[in-house]
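Peer 1: Pasting the sequence and the predicted coordinates here, then a few questions.
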Amino acid sequence: MANLENIQNEKKYNKWIVALSIVIPIAVAVLFNVKLSDFGFNVAPLTFLPPIYAAINGLTAILLVLAFLAIKKKNIVLHKKLMTTAIGCSVVFLLMYVAYHMTSDSTKFGGEGAIRSVYFIILITHIALSIVVIPFVLITYVRAITNNIERHKKIARITFPLWLYVAVTGVIVYLMISPYYI
């Protein structure tokens, strides 16, 4: 059972977790619809970014699986390093994603028939869970750094599959839409 001091340390982060869990999706939604050119900035479209941020999603998925395997082998030091790197990758992904959409028009999926339905199911679940996973990742991370290990383990069982799904489906969405990039 987590001791009282660890829980109090964890609670110090709650305002940040709530704020970031609200601000990040709103900022992404707003910035997704903002074009730098609308404000007079002459910025070249960053059309080279989608394969890079898709690769970062793939790397995040690999890091998550490796971190899971590391903790199963009780290699806590490696687990911490891999998880911190996965969070860093997610931040870099997010920055690149926003930068791309602030400089480039969104690409429309051109597939037809059943594949179109499959694409939109994957895309919608990916977007919805990418919002949902933010507080889970933050809470899981805070519980680890405040040494609330039992509470960390409980929520990590939920966070891991959600985050892995978001990372993997990010790559799938990119692969499905990549033929339609200009």
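Peer 2: Happy to help now that I have it. Numbers count the residues shown, from 1 in each chain.

Peer 1: alpha carbons only for contacts and neighbour counts from here, please
Peer 2: Fine.

Peer 1: from the middle of its chain, how far away would the longest helix seen in the chain be?
Peer 2: The single longest helix within the chain, with elements called by DSSP state H, is helix 114-145. The gap between the average C-alpha position of helix 114-145 and the chain average comes to 7 Å, counting by C-alpha atoms, centre = their mean, to the nearest Å.

Peer 1: in that helix, what's buried?
Peer 2: Burial within helix 114-145, assessed by neighbour count using 16 or more other C-alpha atoms under 10 Å, is assigned to 119, 122-123, 126, 130-144.

Peer 1: putting a second one here so we can go through both:
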Amino acid sequence: MTDKFIFRFVAGVTVFVIAVVILLNRHIIPGPATPPSFTPYLPMLNAILNGTCSILLLVSLSVIKKGNVALHKRLNILTFCLSSLFLVSYILFHYLMQHDTPYGDVNGDFIASPEEKTAAGGLRTLYLAILVPHIILAAGVLPLVLLSFNSGLQMQVAKHKKLVKWTFPIWLFVTVSGVVVYLMIKPYYHF
């Protein structure tokens, strides 16, 4: 496969995934009227997958610094598979749940007392400060992961190293911030 084909494939996959996520988040693609009973567990599964990927990325970095290419490859394949499972679970959750969860919404009502509003407002600002770069970088890291993964599997070491200088810190931030975002929004889920 040529570099041109790989680039077009990666661009196509990236555009497709981002379009599906946008359509689901805007509720343009209708889901079922009543979500299946497993739906409330998907955000926790996503956080577990993200947390596991964070650990695997750090271990993978450690083993490649020690020169263990074979284990590095296996760990990255596992991380890639878990991240792919995360993406499927994330898309499935947003397909099945046809409503948003606003930060600071308690029992279906926004916090009413001034003290609660002030406390929630500060945390909401922090939540958004983490969420916004998480979303932007999650969209941007997909093509980097795919290109890094391809160059690594092809043993194009120089190309892989150049890509991973950007891919690794962004991917790690996305996986760690995904867990943080989940922990911050979890109290406001009403399933």
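Peer 2: Everything's here; your move. This one's a predicted model, so the numbers in the text were calculated from it and none came from an experiment.

Peer 1: where's the residue most central in space within the first structure, which helix or strand?
Peer 2: To find the centre residue of the first structure, average its C-alpha atoms and take the closest one (C-alpha atoms, centre = their mean): that gives residue 90, at 4.7 Å. Using DSSP states H and E, residue 90 of the first structure sits in helix 76-103.

Peer 1: start and end residues in the second structure for that helix, please.
Peer 2: Taken onto the second structure by TM-score structural alignment, helix 76-103 of the first structure occupies residues 69-96 there.

Peer 1: Now the matching stretch on the first structure. Mean distance?
Peer 2: Mean deviation of stretch 69-96 of the second structure relative to the first structure after superposition (mean C-alpha distance after the TM-score superposition for the first structure): 0.9 Å.

Peer 1: Show me what counts as buried in that stretch.
Peer 2: In terms of neighbour count (16+ other C-alpha under 10 Å), stretch 69-96 of the second structure has its buried residues at 72-73, 75-76, 79-80, 82-83, 86-87, 89-96.

Peer 1: And for the residue mapped onto residue 18 of the first structure from the second structure, nearest residue in space, chain neighbours not counted?
Peer 2: Using TM-score structural alignment, the partner of residue 18 of the first structure in the second structure is residue 11. Spatial nearest neighbour of residue 11 of the second structure, chain neighbours left out: residue 143 (6.9 Å); criterion: C-alpha to C-alpha, 6 or more residues apart in numbering.

Peer 1: which ones are touching the residue mapped onto that neighbour from the first structure?
Peer 2: For residue 143 of the second structure, the aligned position in the first structure is occupied by residue 135, per TM-score structural alignment. When contacts are counted by C-alpha atoms under 8 Å, 6 or more residues apart in numbering, residue 135 of the first structure touches 17, 18, 20, 21.

Peer 1: cool, and residue 128 of the second structure?
Peer 2: With contacts taken as C-alpha under 8 Å, 6+ apart, residue 128 of the second structure has no neighbouring residues.

Peer 1: tell me the angle of the helix or strand where residue 174 of the second structure lies relative to helix 69-96?
Peer 2: Here residue 174 of the second structure is covered by helix 157-185, with elements defined by DSSP H and E. The directions of helix 157-185 of the second structure and helix 69-96 differ by 40 degrees, with axes from the mean of the first three to the mean of the last three C-alpha atoms, to 10 degrees as the criterion.
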